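> Sequence and predicted structure below; questions after.
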Amino acid sequence: MSDSAEEAPSRIPWPPILYLIAVAVSAALSYAVPLPWLGPPLSDLLFAVGWLLVVATILMDIAAIRALRRANTTINPTKVADHLVTGGPYAFSRNPLYLGNTALMFAIGMIAGALWFFVFGILAAYLTQKLAIEPEERHLALRFGKRYRDYQKKVRRWF
């Protein structure tokens, strides 16, 4: 039997699956069962904020991926982490990529004027926490011990 610190946190890449399903269901429900949305000028403001959030999310995702690559560790949630990354966006969120996925759901909702993206963004975030983040945290605690536990005390899970 292998050492559990050498095992991947998950066999299934849950985050991309969950968020793709959330986008598809949100889009389908927004078309089939549209929920009320705010009128102008608030809807116009949210449209603009949504696009700003898209840009911010893309920049955060790029920074997070670069931090992982610089540390020569995996971005794949089904692989063993080689190094603990605590710099860049990881200095303010232990999960900036998952935070970015959720922010992108909210941004799409603001741009499209569709509340379903908020509902399923929250659901996808909850399921990501249960199916991906918590197993990853156990994996990192086993793999990096005190260094990871100290990092957990300093940096919040989401933001």
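Done, it's in.
> hey, let's count contacts and neighbours off CA atoms from now on
Noted.
> Just the buried residues of the longest helix seen in the chain, please?
Using DSSP state H to assign secondary structure, the helix with the most residues in the chain is helix 42-70. Neighbour-count burial for helix 42-70, counted by 16 or more other C-alpha atoms under 10 Å, picks out 43, 46-47, 50-51, 53-54, 57, 60-61, 63-65, 67-68.
> Next up, a structure to set beside the first:
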Amino acid sequence: MNAYRSKSLSFPWPPLIYSGAVLIALYLQRYDPLPLPFIWSIIAWAIGAILTAFAVMLNVWAVKTLVERRTTVLTQRCSTHLVTSGPFRFTRNPTYLGYTLLTAGLGLMIGNLWFVAMAAVAAALTTLLVIRCEEMHLLSRFGCEFEFYCKHTRRWF
């Protein structure tokens, strides 16, 4: 039996990856701050607020869609359905996109540009450690249907 068929991950990596990114950003800001001029900090706060609001709405919409389709929200459980509606029409990973935008948005709001850099690092690690395994799981479970979905929907945005 295919090892990816039963579940995609054995450990919930995304919360750990993004929490680690936040902690590293806080550490870097303390020892090597990246200051923003005052006028730019106001603009950064506004952009950060918009990103944060969008990220929260995107995550709520994604979880709501998964629950409505009666499939798992947790990465370490087996998917019962291939969800291609809701935010999954636009991106294959709306929750991870939401985590990334939330990390960057919060960083802009508090004036810590390291958050933005670490959001990019967290997105890259999520792709390598999580998304590739999840995609193998979905490919083994849903085959051609998942391949078709991948051809028509971007991984991130």
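Noted; the coordinates are in hand. What you are looking at is a predicted structure, and each value in this text was computed from that prediction instead of being measured.
> before we move on, the earlier item: what residues in structure 2 pair up with the longest helix of structure 1?
On structure 2, the counterpart of helix 42-70 of structure 1 by TM-score structural alignment is residues 40-68.
> now the matching stretch: how far from the chain's centre is it?
Centroid separation for stretch 40-68 of structure 2 versus its chain: 12 Å, with C-alpha atoms, centre = their mean, to the nearest Å.
> What of stretch 16-28 of structure 2?
The mean C-alpha position of stretch 16-28 of structure 2 is separated from the chain mean by 15 Å, C-alpha atoms, centre = their mean.
> What of stretch 145-154 of structure 2?
18 Å.
> With stretch 104-111 of structure 1 instead?
14 Å.
> do the same with stretch 4-12 of structure 2
Worked out by C-alpha atoms, centre = their mean, stretch 4-12 of structure 2 lies 17 Å from the chain centre.
> likewise stretch 89-101 of structure 1?
That offset, for stretch 89-101 of structure 1, works out to 7 Å (C-alpha atoms, centre = their mean).
> Would you point out which residue is most central in structure 2?
Nearest residue to the geometric centre of structure 2 (C-alpha atoms, centre = their mean): Tyr96, 1.0 Å.
> what's the helix or strand for the residue mapped onto that residue from structure 1?
Here Tyr96 of structure 2 is matched to Tyr98 in structure 1, going by TM-score structural alignment. Applying DSSP states H and E as the criterion places Tyr98 of structure 1 in helix 96-112.
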